[in-house]
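Engineer: no sequence for this one, just the structure:
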């Protein structure tokens, strides 16, 4: 994503938003990345009810004079190597879009990222009912417009990520996320009650930067998004539905598969075959129940079906695809598997997830 010669010059302003209790971490983040010349914005009412929106309203107003784009980082962001250069390439490629540089591994958007990775694409659409905003870039006019929107359209207790998504919908701003997330999440203790969600790490945060291409390939649209609901520990699917308030209708994943002629018996039978060849099966069985394994498998299977439907067979050998699929199981299980075991269980389940995607893609061909 090299900047073309005729691309207008990019002027980026950056702030780090934080609660005063995390000011030290925010200052450290600024110090680690002097190239960003980031300014610190803290909660204007730190003794008030916990509210990220209160600080976000200040952060998005704080666009530096002459900036074309504005980056807001939360204090618990971990930036990838070569962050600044990669970010400028990304902005140059999509100057009018909202760019979420992080999406957490158990989100709906994480599965859009996985489909895009399986297809060899660089960008994926945001498909959640909130905007991933741990690290977010907006065009400067859109950033400055958020305060007016928030003053008119939000109430005390609203969240910044939902308010931002609604603002972007009102302005017609496209929302995308790079498949190779540029930011990970440090997972400190939450100040707004999010610890009940378990660890929230990146969907795809490769150890090294992917090869730069002359232009990004984008997964433009998904009409069905397989999803593991980590609140209820169920495999579901979100289907586009213009009659629904947020444009999506939730159905059990097995119903979405049955509509395609794929029965639950077929899916479970494929899982039994896969488990027979899974390394360390006994250890996995001691850590994850068969009920949960079935739901994870169904999610992966549906992901393979949807990837095939989107226009191509999944490439399970691609490095970014392997990275993205490896986070599916830990993102699903982060509330029910102890944090100390999560990475190990995720690593052991990665072959099962990949097998599920491959078998789903094969079933999606109708063969």
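Structural biologist: Structure's in. What do you need? Given the structure is predicted, the values throughout are model-derived calculations rather than measurements.
Engineer: From here on, just use CA atoms for contacts and neighbour counts.
Structural biologist: Noted.
Engineer: Looks to me like residue 205 is in a strand.
Structural biologist: No - using DSSP: H, G, I helix; E, B strand; the rest coil, the assignment for residue 205 is coil, not a strand.
Engineer: Do I have it right that it meets residue 185?
Structural biologist: No - here residue 205 lies out of contact with residue 185, judged by Cα atoms under 8 Å, at a distance of 10.0 Å.
Engineer: between those two, who's got more neighbours?
Structural biologist: More neighbours surround residue 205 than the other of residue 205 and residue 185, with 23 against 20 (other Cα atoms under 10 Å).
Engineer: got the contact list for that one?
Structural biologist: Applying Cα atoms under 8 Å, 6 or more residues apart in numbering, we find residue 205 in contact with 80, 180-184, 323-324.
Engineer: Okay, one more to line up with it:
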């Protein structure tokens, strides 16, 4: 095991955690991420356990490493791009656990979309949810405590991402996610019974010099799930509760009927030109409302932003496009609608969500100016 020197005082070791059933796939990833080592599940006969394998992977760092990158065996990444982001993330957040993937229908995935709309390059992870472990960097100095934390539960808990999140909360260690995700989740079939989940916001890393921003945790998070638009509202105790988009808008001073009228007018034009796909109106209403809320919250100052450089960059159009694409797929999961409905409808869906985001952004900006004038 050899560590890769990234910068003065920073050395990174890399492992791929795997199960023997995926040996060839893990070897391919390790070769692409050289000098990476494959660490396999030590129990070849029992039920596959990500947590059991993760403990061995976490411990398998090089002696000289300051940080340790653990990849799962069902990801794909560009080595140079990922290591560039890892280097930058460690420089900015040396004591944090860093993640470079979030599932599209998770709260962390929703946070990535909102952070991208606010122009952020990194975001705090949602602490009450699992910490995504497809590609995670651990400061080596935390690994012994992490493994000790796991020991009392290792015999009966299986999910490494949930236990890692518990550890971060217990020891108040920051969990930071890159915006966008920098690895792809390969659909190779789950060994643990989890349904395959795509990434929330796949894109390219913004190189140093463009300026960077960290998005802090919000108390309202737009969330599209099972065909219904919501806002997840975080209380003072840190717990989240689900608000229907109508209730969320009313609480923000937005007339939901006006928003619905804007969508109706938009759909009327597309229907008249014959460009409207067969997606149900109710699905499109929730999609529109969620994108509208993302734009509103991003423009109204409700996303805490911390500049990390001298010249913060602008909102990236490519990341917004990725956000809208994943938002529609997130909302489709758990419904009876066929996923193929979005294949031919993607141009329409992208245009609709972009228009909703722009309308929400304009409304949020107006409210922000009014609140500033009254302050």
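Structural biologist: Here it is on my side, so go on. For clarity, every value in this text was computed on a predicted model and none was experimentally measured.
Engineer: just to revisit the earlier point, which of the contacts of residue 205 of the first structure also appear as contacts in the second structure?
Structural biologist: Checking the contacts of residue 205 of the first structure against the second structure (both residues aligned by TM-score structural alignment, their matches' Cα atoms under 8 Å), the contacts still present are 180-184, 323.
Engineer: Mind putting the residues you listed into TSV with secondary structure, distance to residue 329 of the first structure and neighbour count?
Structural biologist: Below are those laid out as TSV (DSSP: H, G, I helix; E, B strand; the rest coil; distance: Cα to Cα, whole Å; neighbours: other Cα atoms under 10 Å):
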residue	secondary structure	distance to residue 329 of the first structure	neighbour count
180	coil	18	28
181	coil	18	24
182	coil	21	27
183	strand	20	25
184	strand	17	24
323	helix	12	19
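Engineer: residue ranges for the strands of the stretch 201-350 of the first structure, please.
Structural biologist: For the stretch 201-350 of the first structure, the strands defined by DSSP state E, counting those that start in this stretch occupy 224-229, 234-240, 248-252.
Engineer: Need the contact partners of the shortest one.
Structural biologist: Read that as strand 248-252 of the first structure. Applying Cα under 8 Å, 6+ apart, the external contacts of strand 248-252 of the first structure come out as 235-242.
Engineer: Could you export those residues as JSON lines, including distance to residue 130 of the first structure and neighbour count?
Structural biologist: Supplementary listing: the contacts of strand 248-252 of the first structure in JSON lines, determined by distance: Cα to Cα, whole Å; neighbours: other Cα atoms under 10 Å:
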{"residue": "235", "distance to residue 130 of the first structure": "20", "neighbour count": "24"}
{"residue": "236", "distance to residue 130 of the first structure": "18", "neighbour count": "22"}
{"residue": "237", "distance to residue 130 of the first structure": "17", "neighbour count": "26"}
{"residue": "238", "distance to residue 130 of the first structure": "14", "neighbour count": "22"}
{"residue": "239", "distance to residue 130 of the first structure": "17", "neighbour count": "17"}
{"residue": "240", "distance to residue 130 of the first structure": "16", "neighbour count": "16"}
{"residue": "241", "distance to residue 130 of the first structure": "17", "neighbour count": "14"}
{"residue": "242", "distance to residue 130 of the first structure": "17", "neighbour count": "10"}
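Engineer: Could you report the separation of residue 295 of the first structure from residue 141 of the first structure?
Structural biologist: Remark: distance between residue 295 of the first structure and residue 141 of the first structure (Cα to Cα, to the nearest Å) = 43 Å.
Engineer: same check, this time on residue 318 of the first structure
Structural biologist: Per Cα to Cα, residue 318 of the first structure is found 37 Å from residue 141 of the first structure.
Engineer: same deal with residue 125 of the first structure?
Structural biologist: 21 Å.
Engineer: excluding its backbone neighbours, what's nearest the counterpart of residue 248 of the first structure in the second structure?
Structural biologist: With TM-score structural alignment as the criterion, residue 248 of the first structure lines up with residue 240 in the second structure. Once flanking residues are discounted, residue 240 of the second structure sits nearest to residue 234: 4.4 Å by Cα to Cα, 6 or more residues apart in numbering.
Engineer: Thanks a lot, see you next time.
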